[in-house]
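**Q** No sequence on hand, only this structure:
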């Protein structure tokens, strides 16, 4: 029996009200909620309430709510009058950055929007978000609920990304990411898979398929059969849709599995999350992997799933090493303990804008980052 949905409680003209609460990050509903109309609060007053943990349930003009959210974001991002003490280490800088991100997310999540049962918004100048909500939440239910405006705008942005798609040079085609599935905007890791010498074109496993981009690259390179796995229902649906759109649905079979499918293959590919830290939302599972669970699981099971003479391709950034969250010796130790040897490695420098952004608090680590395709074999 499923647990009842959490509820949000507030008062309207002296009467107790409640509604279902939904949060993709699984945040608990705010304990204190006040209704807010246009000009009910100044941006400074709204910011103080949000910092204190009081949520604003918006009942006015939708576009005014968007403007207030922008005003709250500007206040969150104001530099303190006194510069903070420099971090003692890259790891401390990373943890302080994550704390600041979490605090920003908590404050901005305090502006709430009610959704009707069909995902409509009964506010003036509200956009039609029903398609975006259906893609993210699934078919509409029997009752409405309340979400943060920040989450709702994220759904709308993901809906636009899904329609437009991301151009993948190695494919000469677009990949269309679904909400909650990490977009392949960093082309260097895709290009590494496109360039590495194939040990075989008979069969490949793609562990953690995501959008399906690496399976598509392998199939386009001539691999006759690809078995792709993932545990996330959104990723499974996204990969199947992308591969069908590219005409590769018959050559790539997408399976729900924790890491490996049954059997062995001459090529096993995995692009695990790169940073060993706790994810705070579903989309972050593609970047953060607490305790390097997926990385260590892939390495630990790889030898048992490689055909004789086969290769495992581990696509991994060394950002965690530059942040002091994992050492190269640890990685090499896990490879050796798994009964694997390194046959070779292809490296690529990142091309994303943050690598050149000197104002980014993690700039030094990002500027030094290298993404590698490790060619591994069983000893």
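**A** That came through fine. For clarity, every value in this text was computed on a predicted model and none was experimentally measured.

**Q** switch to C-alpha atoms for all contacts and neighbour counts from now on
**A** Fine.

**Q** could you point out the longest strand in the chain?
**A** Taking DSSP state E as the criterion, the chain has its longest strand at strand 306-317.

**Q** Presented hereafter is structure B, for comparison with structure A:
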């Protein structure tokens, strides 16, 4: 273990998750023990790796084991544990030379993956090894794509955009009877998968909105690959201007704080997006039109929201339930007893709520 070199000290900090660089850093290599690395990381010291790349990955695994598990703990304790674990594991850093070249023995070529995530680089930088592995994994998913049976094609997620690996919500949109084939809004489009399913089913025009530029770029690329006409993207907080006879929204399912930008696809503090969607929906739904709200009941099973509160939110926004479609999750975590949320996931139901605006009372 050595003091950080001037070269390392002048490197630019890279992150897409908003993490802050450690205040104190030291240069380490293959000689450091896992126990010593864990002690330093817990204290908030950044460890800049200069050894063999596979050994860095081994050290990251050893640090993860030392962080323990929160399985069986209440949900919020699990979230706090995840946050602490992310901080500790994020303390193992690797250098990148200009052009995103990884200067470690037996290190992979990460140039394309890093350029996709961070943009071009002409300066030396530092990045958390844990984040770098996520960047490389996201690049591999982007190249491989996710098979969507309802499309008979693949969707290619970008780094920082939630991947549609949970296919049950896609199947709900693919099978629910369409109230129109004229126009639909897809709110919070992400990869664009639901907008693409609607177009595949014959909806002539779909306006897909998101407030994340990364998501909109991802959706546009997927629309181009699929070759559907009538698919539009628009950066918007929630709704585009105007009204539509069909509005689709798959908001984050859990009303809890997100720790990273990617988690914002899953966690919605205070159900802010859900309530914004419901409260503004009547102004963007054509008379007699239908909104499809896709929600899992996982929040209810975890004690984060009650069914009564959800139904009361519908009522407060002037909405009525026209019908619903339910399905059970098929993803591996739903049947994995090692998953910390297994007890809730084993009972989980995902619902497509068919909502319509309540008719205004007719004056005497």
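**A** Thanks, I have it. None of the values given here were measured: they were computed from a predicted structure.

**Q** Quick check: the longest strand of the first structure compared with the second structure, mean distance?
**A** When the second structure is overlaid, strand 306-317 of the first structure sits 0.6 Å from its aligned residues on average, using mean C-alpha distance after the TM-score superposition for the first structure.

**Q** which residues in the second structure does that strand align to?
**A** Using TM-score structural alignment, the residues of the second structure aligned to strand 306-317 of the first structure are 285-296.

**Q** Figure out how far the matching stretch is from the centre of its chain.
**A** Distance of stretch 285-296 of the second structure from the chain centroid (C-alpha atoms, centre = their mean, to the nearest Å) equals 23 Å.

**Q** Stretch 144-157 of the second structure now?
**A** That offset, for stretch 144-157 of the second structure, works out to 17 Å (C-alpha atoms, centre = their mean).

**Q** And for stretch 33-45 of the second structure?
**A** Distance, centroid of stretch 33-45 of the second structure to centroid of chain: 29 Å (C-alpha atoms, centre = their mean).

**Q** Now tell me what touches that stretch from outside.
**A** Residues from elsewhere that reach stretch 33-45 of the second structure (C-alpha atoms under 8 Å, 6 or more residues apart in numbering): 22-26, 46-47, 59, 62-63, 66, 88-89, 91-92.

**Q** Going by neighbour count, list what's buried in that stretch.
**A** Residues of stretch 33-45 of the second structure classed as buried: 34, 37, 38, 40, 41, 42, 44, 45 (neighbour count, 16 or more other C-alpha atoms under 10 Å).

**Q** Just those residues: which are in strands?
**A** If you go by DSSP E, those have residue 45 in strands.

**Q** For the counterpart of residue 359 of the first structure in the second structure, which residues are in contact?
**A** By TM-score structural alignment, residue 359 of the first structure lines up with residue 338 in the second structure. Contacts for residue 338 of the second structure were tallied using C-alpha under 8 Å, 6+ apart; they are residue 71.

**Q** and residue 338 of the second structure, which of the three is it?
**A** coil (DSSP: H, G, I helix; E, B strand; the rest coil).

**Q** Relative to residue 73 of the second structure, how far out is it?
**A** Separation of residue 338 of the second structure from residue 73 of the second structure (C-alpha to C-alpha, to the nearest Å): 13 Å.
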